[in-house]
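Trainee: For reference, the sequence and a predicted model appear below.
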Amino acid sequence: MDWDARFRANDAPWERKGLHPAFEHWRGLGLLQAGKSVYVPGCGRGEEPLALARAGLNVTAIDLSPTAIDWQVARFAEAGLIAHLEAGDALAYRPEAPFDLYWEQTFLCAIPPRLREAYEAGAYAQIRPGGVLLALFMQKEEMGGPPYGCGIPAMRALFPDTRWQWPEDEPAAFPHPGLNAKEELAVALVRR
């Protein structure tokens, strides 16, 4: 997939119009605290990096698409806020210090399933012990992708209890308006 060409052509049906409702959900649970560091892999042209910075978090956002990163840079400049914004491989990125939070939104479901183990290993390395992976797992029955379905049984196998603490509560569901109302399940995984 040529992600940059898709952004240049404004052919990005996975983009939400506005801030993801999980932002307020997780802020209401006290997970988005000012001063924490947060990583947004595959950020695209999402509203979340800027919203996180406005909430006082230290944002790092990476995307393969230079067009998407240029869009983020312009938005941050307009808002007078700073962040580490970089065009590059979000899976391979290793910070100097691990992040407190990891905002997963339409990134895991966009990469080929054969890369999921690399995703989990990267997230485990990128998040500090006790840090939280704020995951939005795309629910999709049909074959193929992207988006690729991230059913909860598969996600429990990918993020095992030996490395991640799963919440006891049922996940909140957020239908995606740009993807035929496919649900994204909000799960906050604590890195052990």
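Mentor: Right, received. Where do you want to start? Numbers count the residues shown, from 1 in each chain.
Trainee: switch to C-alpha atoms for all contacts and neighbour counts from now on
Mentor: Will do.
Trainee: what helices or strands is the longest strand seen in the chain leaning on?
Mentor: The residue-count maximum for a strand in the chain (DSSP state E) belongs to strand 127-138. Using 3 or more CA pairs under 8 Å, 6 or more residues apart in numbering; DSSP states H and E as the contact criterion, the secondary-structure elements in contact with strand 127-138 are strand 99-105, strand 182-191.
Trainee: Can you lay out the ones you listed as TSV showing distance to Met155 and mean neighbour count?
Mentor: Converted to TSV, those look like this (distance: least, CA to CA, whole Å; neighbours: other CA atoms under 10 Å):
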stretch	distance to Met155	mean neighbour count
strand 99-105	13	25
strand 182-191	10	21
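Trainee: Redo those as a markdown table? Include distance to Phe159.
Mentor: Written out in a markdown table, the entries for the helices and strands packed on strand 127-138 read as follows (distance: least, CA to CA, whole Å):
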| stretch | distance to Phe159 |
| --- | --- |
| strand 99-105 | 13 |
| strand 182-191 | 8 |
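Trainee: take a look at this one as well, against the first:
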Amino acid sequence: MQQTHPLDQSFWNSRWENQQTGWDIGMASPAIITYMAQYTNKDAAILIPGCGNAHEANWLLQNGFTNITLIDIAPKAVAQLQQKYAKNPSVKIILGDFFEHKGQYDLMIEQTFFCAIDPKLRQNYVAQAASLLKENGQIIGLLFNVDFQKQGPPFGGNTIEYQTLFEKYFSIKKLEDCYNSIKPRTNTEVFINFVKK
């Protein structure tokens, strides 16, 4: 189905201005918490792209992580984060486009960003993620394993598509049905752990 509007900064900012943030689950995703609870490197450089309210960042800070970068394209979302984390040197907040971002990270957390971008950009997403990750860096998080019957965003997908997309740059360590999705997303998500080749 064709996009009738560009998924650009003004589109996303207006969603924030009008409080149309249905993707926000109001807390850190249980699947991501479960993974990060056993992640031992508290000083790892972590990137959360398309971070929105960045509930995961809150959990990470409370659990001793010290090097978190948040990036979002919507000025309204970023302004809220800047206010929230103004006194916290462990969090860097960037207003910008993930596809133009430069940096080097150990870990990228994927939570409803991939499904928000135009599917035509998915190959670019994979290449950009690989360029931002250090050797053996990882992407962990959630992707939808469902075909939405309406015009996106969110845009769905399936494990075969994801395997094909990511395997050029990443070793597929985990791509499996998520057992601890939030209730509204039960049986529609896969948990991923991809390691940069």
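Mentor: Arrived safely. The structure displayed is predicted, hence computed values, not measured ones.
Trainee: hmm, back to that, what's the longest strand of structure 1 aligned against in structure 2?
Mentor: Aligned using TM-score structural alignment, strand 127-138 of structure 1 spans residues 133-144 in structure 2.
Trainee: Run through the helices of structure 1 in chain order.
Mentor: In structure 1, helices defined by DSSP state H lie at 3-8, 22-28, 48-54, 66-79, 116-126, 152-158, listed in chain order.
Trainee: Relative to Ala172 of structure 1, which of these is closest?
Mentor: Closest to Ala172 of structure 1 of those, according to CA to CA: helix 22-28, at 8.4 Å.
Trainee: Residues contacting that closest one, please?
Mentor: Leu32, Gln33, Glu48, Phe174, Ala186 (CA atoms under 8 Å, 6 or more residues apart in numbering).
Trainee: Now do the same for the third one: its match in structure 2.
Mentor: The reference is to Glu48 of structure 1. Correspondence of Glu48 of structure 1 to structure 2, assessed by TM-score structural alignment: Glu56.
Trainee: Would you confirm that its match contacts Met27?
Mentor: Yes - the pair formed by Glu56 of structure 2 and Met27 meets the contact definition of CA atoms under 8 Å, at 7.4 Å.
Trainee: More neighbours: which of the two?
Mentor: Each of Glu56 of structure 2 and Met27 has its neighbours counted (other CA atoms under 10 Å); Glu56 has more, 20 against 12.
Trainee: give the contact list for the aligned partner of Pro167 of structure 1 in structure 2.
Mentor: Using TM-score structural alignment, the equivalent of Pro167 of structure 1 in structure 2 is Lys173. Each residue near Lys173 of structure 2 by CA under 8 Å, 6+ apart is listed here: Ile192, Asn193, Phe194, Val195.
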